[in-house]
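Novice: pasting the structure only:
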C-alpha cells in the first residue's frame, strides 16, 4: 500500500476509533463478491438520530481493493470532511455483495454474480441454511 493510501486509511481509522462524538455520523461499509477483495465502498451521512443516511456516495474498484486504493481512500475522507461528520462508524470487513438487491437483481433473491455470498451471514461470514 502506498504511503498516501496508508495516510488516508489511518486518518479514517482514527476517526472511527474515536467513537460517537455527535452528529452528523458518517457510515462506511465495504462490499465485494467474496471475502478477499472489496470492490465497492459506500459512505452515508446521518445528520441526526433516526434519520436515513443522506447523502450516500459509492466508489467502485475494478482492479484494486477499495480498502487500500489511494484514490478511493482520499475520496472517502474528503466526502466525510465535506459533510462535516463528527463521528465515523466503519467496519473494515467486507459485509456483502457489491450488487444492489432490486436494482442489479430481483428483490428476495440471491445475487447470481456473487455465489460466495449466497446463504452467508453478512456479519459473521458463516454459512446459514
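Specialist: Good, I have the coordinates. Computed from a predicted structure; not experimentally measured.

Novice: From now on I want contacts and neighbour counts done on CA atoms only, so please keep to that.
Specialist: OK.

Novice: what about residue 106, how many residues close to it?
Specialist: A count of nearby residues for residue 106, using other CA atoms under 10 Å, gives 12.

Novice: Against residue 100, how distant is it?
Specialist: Distance, residue 106 to residue 100, using CA to CA, to the nearest Å: 9 Å.

Novice: And the helices in this structure?
Specialist: Remark: helices assigned in the chain by DSSP state H are 3-17, 70-82.

Novice: Export the ones you listed as JSON lines, with columns for mean neighbour count and distance to residue 110.
Specialist: Output for those, formatted as JSON lines (neighbours: other CA atoms under 10 Å; distance: least, CA to CA, whole Å):
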{"stretch": "helix 3-17", "mean neighbour count": "16", "distance to residue 110": "31"}
{"stretch": "helix 70-82", "mean neighbour count": "18", "distance to residue 110": "27"}
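
Novice: Use this one as the comparison:
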C-alpha cells in the first residue's frame, strides 16, 4: 500500500504502542476485502468505558490512500487527546450498519463478499 505523509504519521502513532488512555481505535470497512470505503475512529476515554466519541469518514475510492481524510483522522485523534492509537490494517467487514442500513440478523444485500464470512479471518463460516 502506497504511503503518504499522513499515513506514515498514523502508522507511527500506532507503533508507539500503549501510552495509556484515552485510546483511539481506527477501523476500515469496505464492500470486499480489497477497497476500504469507510473509516471509523472511536475514542475510549478510560479502562472499561464505551467509546465516547465516534467519527466516520466515507470515500468512493480506497480511504486508506486519502491523505486529506487521514489528516482529518489525525486531527480528530489530537483534538480528543488520545495517548494510544490502535489500528487494524485489514478491512473489518461491510461499511453498512446492521439494524440501520439493513435488518438485524441479516446479511447486507449490497456487500455479497461478506455474506457468510467471518469479518476477522475472512473465512467462510457457513
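Specialist: In hand now; what should we look at? None of the values given here were measured: they were computed from a predicted structure.

Novice: May I have the TM-score of the superposed chains?
Specialist: Here the TM-score for the pair of chains, by TM-score structural alignment, normalised by the length of the second structure, is 0.96; 126 aligned residues with a CA RMSD of 1.3 Å.

Novice: quick one: contacts for the residue nearest the centre of the second structure?
Specialist: When CA atoms, centre = their mean is applied to the second structure, the residue found nearest the centroid is residue 27 (1.5 Å). Going by CA atoms under 8 Å, 6 or more residues apart in numbering, residue 27 of the second structure touches 39, 40, 41, 87, 88, 89, 91, 92.

Novice: Tell me the residue in the first structure aligned with it.
Specialist: In the first structure, the residue matched to residue 27 of the second structure (TM-score structural alignment) is residue 29.

Novice: ok, now residue 74 of the second structure?
Specialist: With TM-score structural alignment as the criterion, the equivalent of residue 74 of the second structure in the first structure is residue 77.

Novice: Buried residues in stretch 109-119 of the first structure, which are they?
Specialist: Neighbour counts over stretch 109-119 of the first structure (16 or more other CA atoms under 10 Å) mark 111, 116, 117, 118 as buried.

Novice: Now which residue in the second structure aligns to the first one?
Specialist: It stands for residue 111 of the first structure. Using TM-score structural alignment, the partner of residue 111 of the first structure in the second structure is residue 108.

Novice: Check which residues of stretch 85-101 of the second structure are buried.
Specialist: By neighbour count on 16+ other CA under 10 Å, the buried set for stretch 85-101 of the second structure is 85, 86, 87, 90, 91, 92, 93, 94, 95, 96.

Novice: try stretch 35-54 of the second structure
Specialist: For stretch 35-54 of the second structure, the neighbour count (16+ other CA under 10 Å) marks 35, 36, 37, 38, 39, 40, 41, 42, 43, 44, 45, 51 as buried.

Novice: now those residues in JSON lines, with distance to residue 5 of the second structure?
Specialist: Output for those, formatted as JSON lines (distance: CA to CA, whole Å):
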{"residue": "35", "distance to residue 5 of the second structure": "20"}
{"residue": "36", "distance to residue 5 of the second structure": "19"}
{"residue": "37", "distance to residue 5 of the second structure": "20"}
{"residue": "38", "distance to residue 5 of the second structure": "20"}
{"residue": "39", "distance to residue 5 of the second structure": "18"}
{"residue": "40", "distance to residue 5 of the second structure": "20"}
{"residue": "41", "distance to residue 5 of the second structure": "19"}
{"residue": "42", "distance to residue 5 of the second structure": "22"}
{"residue": "43", "distance to residue 5 of the second structure": "23"}
{"residue": "44", "distance to residue 5 of the second structure": "26"}
{"residue": "45", "distance to residue 5 of the second structure": "27"}
{"residue": "51", "distance to residue 5 of the second structure": "27"}
